[in-house]
Structure formats: C-alpha cells, structure tokens
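Novice: coords please:
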Amino acid sequence: MKNFICCVALLGFGANLLVNSPSTANEFLINSEIAQTIKSEEFIARGTEPFWSVIVTKKGIVYSSPDVQKQTFSYVPPLKAEARPADLVRVYRLQGKGNNVLILKKIDSCSDGMSDREYPYSAIFILGNKVLEGCADKK
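Specialist: Reported below is the predicted structural model:
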C-alpha cells in the first residue's frame, strides 16, 4: 500500500511539472510565431496586360515578365504603415538603379481581370519609370 501511495504521489508531481511547464507551451507559441512570420513574408504578386510577376521570399525578390529578362533583388524587410496592423500595408524598397518599389495592401478582394480568382492583396510594382498594377497572395 505504501508503494502504491508513493507511485501515485510521484505521478501527480510529474504531471504537475508537465502541466505547469512554461517552456513547452512557450516554445510552441514562439516557434509558431516565427513560422508564421517567415511564411507571412512570402508573397506572389502578379498582373495582366502586360503579364508580370514578383515573388518575394527571404532569399530574394524576383521580377519576371515575358518581355523582360528576369531581375533579382536582395530581400529587404518591408516598411509597414504606422499605427496599423503589420499585415495591412507592406512596402518593399528594391535596391538597384532607379526607384524600384513593390507595394502590397491588404484589401477585401482583388481581381486579376482574367480569371475568377480573388486575391487578398492589391499590388503596385514600380520598376524605374514603369508602374504595374496587379494582385497578390501569400505564397
């Protein structure tokens, strides 16, 4: 009987450590937030007439179009709107010659004009003197 009581006491003590262990729950939340932040930085913006796309990842930002040779820019963290949710507006300043900028804004829906697909972001891509408008989605 004493052995049984000791086992129950030890099991209860061990369970209490697991339930009240902040590191396990916090590690999960922190890792989930990091994964979400990394994922939320990956976008595909695209437009029609003319056709173009910009892929944003931590590895780089790539612009492509059937008319132009693919251009790759270094990834830079986006500017965000002051006093607004971080996911509302993102402005990527692309390094290189000219004023190259990608602006993504979360909206109710954006249509590419060619398909029935609705996108959650509008996109404006400025490459030198060229301004392209389209839609974007998280990758």
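
Novice: contacts and neighbour counts: CA atoms only from here.
Specialist: OK.

Novice: how about the residue most central in space within the chain: what's its closest non-neighbour residue?
Specialist: Residue closest to the average C-alpha location in the chain (Cα atoms, centre = their mean): Ser40, at 1.5 Å. Nearest residue to Ser40, sequence neighbours excluded (Cα to Cα, 6 or more residues apart in numbering): Lys138, at 6.6 Å.

Novice: to compare with the earlier structure, here is another sequence to fold:
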Amino acid sequence: MKHAFRHACLAALLTLTACADRVAPDEITLPARAQQSEDWSRFLPALYPGLMACLNAHPAQPARADDVVPQNHGMILVRVTGADGASTDCQAGSGGTPAPRLEPAETRPLKGPAFTPATMAEPFAPCFLPEPVLTRDGRLLGWLSYRRPDCERGQTPVLQDNWRVFGNEPFWTVRIASDGIVLDRLGDLPRRYPAAPPESGERRRSWVVDPPDGNARDRLEVIITDRPCSDSMADRQYYHSAEVMFGGQTLHGCAERAAPIP
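Specialist: A predicted model of the protein is given here:
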C-alpha cells in the first residue's frame, strides 16, 4: 500500500510539473545558432515537453540535459545529469507521453548541445557558449550550450567571477566572463566588449568598458550589489541586484554567478 501511494504521489507531482512546463512549440524562440544547426537543438520546440519531463523525473533536482537523441515513433533519449552529478538515460515521448523512464546511463558519444533549464544558474564552461532560449514574450526557458570550434578544452581557465546579469520586459542579459563581456537585448544584435576586472567595494562590484572601436557613446557600465532581487517572470529569488547603463538608458535587473559545468 505504501509503495502504491508513493507511486501515485510521484505521478501527481510529475503531472503538475509538466503543466507548469507546458509551452506551445510556436511560443518558443530559438537562438540563431539553433535555427541553423544540424543537431537536435533545431527541433527543441517540438521536443520541449518530453525534454522537460525527463529533467523533472531525475531524483536530484534541478537537472540538466547533456544530450538529446530523437528516436523513432516520436520518442527521445535524453542524457540527464542531476544536482548530485549522477547521470541517467531517460526515454520519453517527445510530447511528454509516454511518461519518462529512467535507465542506467550507457557509454555513448554525447554530441550535444547541452540544455540547462532556467531553474538553474546560467552554465559556464571553457570552450562553450550558452545561447538563451526564450518564449515569444521574453520569458527565459534555459540555455543551449554549444562548443566553440576555436577553443581546446583547458585553454581558457574557469574563473570564479563569471556573472549573468539580466532583466525582463523585454528580455536583456549581460554575460561577464574571462574572455569578454556581451550585452544581448531582445531584437538587437549582441554587443561584445573586451574583458575587464571589476572594481570592488563594500557589497558591490562594477565594470566600465568601452567597445573595441573606442566609441564612448556605446560605453557599458554594470553594477552588481549584494541585495536580494526577485525575477517575477521566472518566480525566482536571487542574492544580487544589478544596474546596467548603456546608450542613455538604465536597466534594472538581477544577477547570479555563472555555474561551472564539466
């Protein structure tokens, strides 16, 4: 009886989670890299329900997908890694049914890209670039991490001061890493700035950088303070608030340290 009750509770929990993650395929906006790719990521809108069902089925939450393989008869095979670092293979219907089934992870090449849901911190790893996946109204669903072809593993050190600064309505983000700073706004091309060390003060850190052409009108200033911040779109709380000054505008948002992944 106890086992039956436990299975009933798990089924109910997965149903509720699936409802929360339900997004229509035509509501998902893929980054340009995914639209032009020949890997599984170009099919992400159609695979999203099954992918999220597999991520939510891992016993150690939150979990990410290291690889997705579309299969026959509308099924997908997902390599899922949980918060405890343990990996499993998950089979599920691309639309969420049949329900996910977890199996021991088999040794096989992982072609990627990886998918990290928005319930986790933005991933950071040497030689990988995270591309945000959004809904049409600018809600962040997660990141697709693509390998950089010009980088060898171990070439770029993983530093502890990599940040994601972001806001909504419309969506914008600033990525601060050892190889540069990128301002990305919905509907605009990404603007890239050279890497720069922060100026640190009491409970705050700031960056002031000019673009490579030296045009002061495109100067970017980022201030991160140790003050709680709420992201209403994702219903999450963060430990850091942020201000970004660019082009005569001041953007207000949240910030978090990027999470290193293997």
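
Novice: give me the TM-score for this pair.
Specialist: After superposition, the two chains reach a TM-score (TM-score structural alignment, normalised by the length of the first structure) of 0.65; 97 aligned residues with a Cα RMSD of 1.7 Å.

Novice: ok, now which ones touch the residue nearest to Ser40 of the first structure?
Specialist: 39-44 (Cα atoms under 8 Å, 6 or more residues apart in numbering).

Novice: how much space between the residue nearest to the centre of the first structure and Ser115 of the first structure?
Specialist: Distance of Ser40 of the first structure to Ser115 of the first structure, given as Cα to Cα, to the nearest Å: 24 Å.

Novice: cool, and Pro22 of the first structure?
Specialist: 48 Å.

Novice: neighbour-wise, which of the two wins?
Specialist: Counted by other Cα atoms under 10 Å, Pro22 of the first structure and Ser115 do not tie: Pro22 has more neighbours, with 10 against 7.

Novice: now that one: how far from Asn16 of the first structure?
Specialist: Remark: distance between Pro22 of the first structure and Asn16 of the first structure (Cα to Cα) = 12 Å.

Novice: what residues in the first structure pair up with stretch 7-24 of the second structure?
Specialist: On the basis of TM-score structural alignment, stretch 7-24 of the second structure is assigned to no residues in the first structure.

Novice: how about residues contacting that stretch?
Specialist: In this structure, residues lying in contact with stretch 7-24 of the second structure by Cα under 8 Å, 6+ apart are 45, 48-49, 52-53, 56-57, 96.

Novice: what sits against Ser64 of the first structure?
Specialist: Listed by Cα under 8 Å, 6+ apart, the contact partners of Ser64 of the first structure are 52-54, 70-71.

Novice: just the buried residues from the residues you listed, in PyMOL please.
Specialist: Buried residues within the contacts of Ser64 of the first structure, by 16 or more other Cα atoms under 10 Å, are selected in PyMOL with:
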select buried, resi 52+53+54
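
Novice: quick one: what helix or strand has Met52 of the second structure in it?
Specialist: Assigned by DSSP states H and E, Met52 of the second structure falls within helix 44-57.

Novice: packing partners of that helix?
Specialist: If you count contacts as 3 or more Cα pairs under 8 Å, 6 or more residues apart in numbering; DSSP states H and E, helix 44-57 of the second structure packs onto helix 2-20, strand 64-70, strand 75-81, strand 87-93.

Novice: tell me, that helix lands on which residues of the first structure?
Specialist: Residue span in the first structure matched to helix 44-57 of the second structure, by TM-score structural alignment: none.

Novice: show me where the stretch 51-200 of the second structure has its helices.
Specialist: Counting by DSSP state H, counting those that start in this stretch, the stretch 51-200 of the second structure has no helices at all.

Novice: that older thread, which ones among the contacts of Lys138 of the first structure map onto strands?
Specialist: Counting by DSSP state E, the part of the contacts of Lys138 of the first structure found in strands is 43-44.

Novice: buried members of the contacts of Lys138 of the first structure into ChimeraX, please.
Specialist: A single ChimeraX command is used to select the members of the contacts of Lys138 of the first structure judged buried by 16+ other Cα under 10 Å:
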select :41,42,43,44
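
Novice: which one's the longest strand in the first structure?
Specialist: strand 100-111.

Novice: this completes my enquiry, with thanks.
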